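Visitor: next comes the sequence, and after it the predicted model I'd like to discuss.
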Amino acid sequence: MNNSAHRTSTAHDHAAHQAHAGHAGHQMGSATWGAAAKATLHCLTGCAIGEILGMVIGTALMWGNVATMVLAIVLAFVCGYSFTLFAVRKAGLDFKTALKVALAADTVSIAVMELVDNGIIALAPGAMDASLTDTLFWTSLLGGLVIAFLVTTPVNKWMIGRGKGHAVVHAYH
């Protein structure tokens, strides 16, 4: 390739990259709060489904606190990863590549959410011993998820601004 053709090709590649990088506020170096909130809400949805399901199952079966929390955390990760995995599989990725994308996109976000949410539940007096019919069970669980969203959104904003986390998924749109 001669220098002129190489410069034209490089300029085109750069322009295409810049156009994609600006998609939905995910440009490298900065990210919008809206994009971060959307990414966090995506993770929170899967995370909340697994977390609530795990807490309900463990509590209904009268498991101990540790077993219930472990089940809730495992299900939160499985459900959280599943949302991304199914979306990128639908975009045409093979399973192995889709799994790598889901792990790269969601691991930190889900881990922060789980740390915050389960920390709140564990530290709320009586929450881990509350039954499914107790207001304390639901307020600590749902309140923990709300606080986890608020804590995780800036983390996701920081990661998206560096081309990591949820920004990885946008290469496959």
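Guide: Now that the structure is in, tell me what you want to look at. Residues are numbered from 1 along each chain as shown.
Visitor: only C-alpha atoms for contact and neighbour calcs from this point on.
Guide: Noted.
Visitor: residue nearest the centroid of the protein?
Guide: For the chain, residue 43 is the residue whose C-alpha lies nearest the centre (CA atoms, centre = their mean; 3.0 Å).
Visitor: also this one, for the comparison:
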Amino acid sequence: MDHSAHHAAAAHDHVGHSGHSGHEGHASGASWGMAIKATLHCLTGCAIGEILGMVIGTALVWGNAPTMVLAITLAFLFGYSFTLFAVVRAGLDLKSAIKVALAADTVSIAVMELVDNAIIALTPGALDAHLDDGLFWSALLGGFAVAFVITTPVNKWMIGRGKGHAVVHAYH
């Protein structure tokens, strides 16, 4: 079995164990359920990091640029850490686990952060909103919702080709 076929098979087996049929989208090697699960995994780490960064930057009355840099940095950090801890628990050494996390999450986190931050930047007044302002939270959460919708098909395509979260499934 070639390397990408192994990942697709591992991904398919993982879907079968999680209660999804794995048949929708089977020709590409990844179901929508699996893509949604991978995107939610990524979104969780991104959301924690991004919200933390926005809260810290806003609370410290930083400007927009340093606040967004902090939020994006923390989004990547938390996004990678979720995968890193999972594969280390599965028995991988730290160096290999870092490689898996980078391979699994970089594109997904980058797409999610690009979309989310674009939504925030394009929402009038959102960048200047304070933590107690509904606009701050609605722009942030709305950005995550749009990012989820855009990132899920990207993850489905990548997993179907043995990339992205398919790399993680080899270690489950």
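Guide: Noted; the coordinates are in hand. Just so we're clear, the structure is a prediction, and the values are computed from it rather than from any experiment.
Visitor: superposing both, give me the TM-score.
Guide: Once superposed, the chains reach a TM-score of 0.88 (TM-score structural alignment, normalised by the length of structure 2), with 161 aligned residues with a CA RMSD of 2.1 Å.
Visitor: returning to that earlier point: which residues does the residue nearest to the centre of structure 1 contact?
Guide: 80, 106, 109, 110 (CA atoms under 8 Å, 6 or more residues apart in numbering).
Visitor: may I see the buried residues of the strand or helix carrying it?
Guide: Here residue 43 of structure 1 sits within helix 33-60, counting by DSSP states H and E. For helix 33-60 of structure 1, the neighbour count (16 or more other CA atoms under 10 Å) marks 35-59 as buried.
Visitor: mean deviation of that helix from structure 2?
Guide: Taking mean CA distance after the TM-score superposition for structure 1, the mean distance separating helix 33-60 of structure 1 from the aligned residues in structure 2 is 0.3 Å.
Visitor: mind reading off the mean deviation between the next helix-or-strand element following that helix and structure 2?
Guide: Counting by DSSP H and E, the next helix or strand C-terminal to helix 33-60 of structure 1 is helix 65-90. Taken over the aligned residues, the distance from helix 65-90 of structure 1 to structure 2 averages 0.2 Å (mean CA distance after the TM-score superposition for structure 1).
Visitor: tell me the helix or strand right after helix 65-90 of structure 1.
Guide: helix 95-123.
Visitor: show me what that next one is packed up against.
Guide: helix 33-60, helix 65-90, helix 135-161 (3 or more CA pairs under 8 Å, 6 or more residues apart in numbering; DSSP states H and E).
Visitor: so the shortest one versus helix 33-60, what angle?
Guide: By that I understand helix 65-90 of structure 1. Angle of helix 65-90 of structure 1 versus helix 33-60, following axes from the mean of the first three to the mean of the last three CA atoms, to 10 degrees, is 130 degrees.
Visitor: which of the contacts of residue 43 of structure 1 sits closest to residue 122 of structure 1?
Guide: Distance ranking of the contacts of residue 43 of structure 1 against residue 122 of structure 1, using CA to CA, places residue 110 first at 17.5 Å.
Visitor: give the contact list for the closest one.
Guide: Per CA under 8 Å, 6+ apart, neighbours of residue 110 of structure 1: 43, 44, 47, 76, 77, 80.
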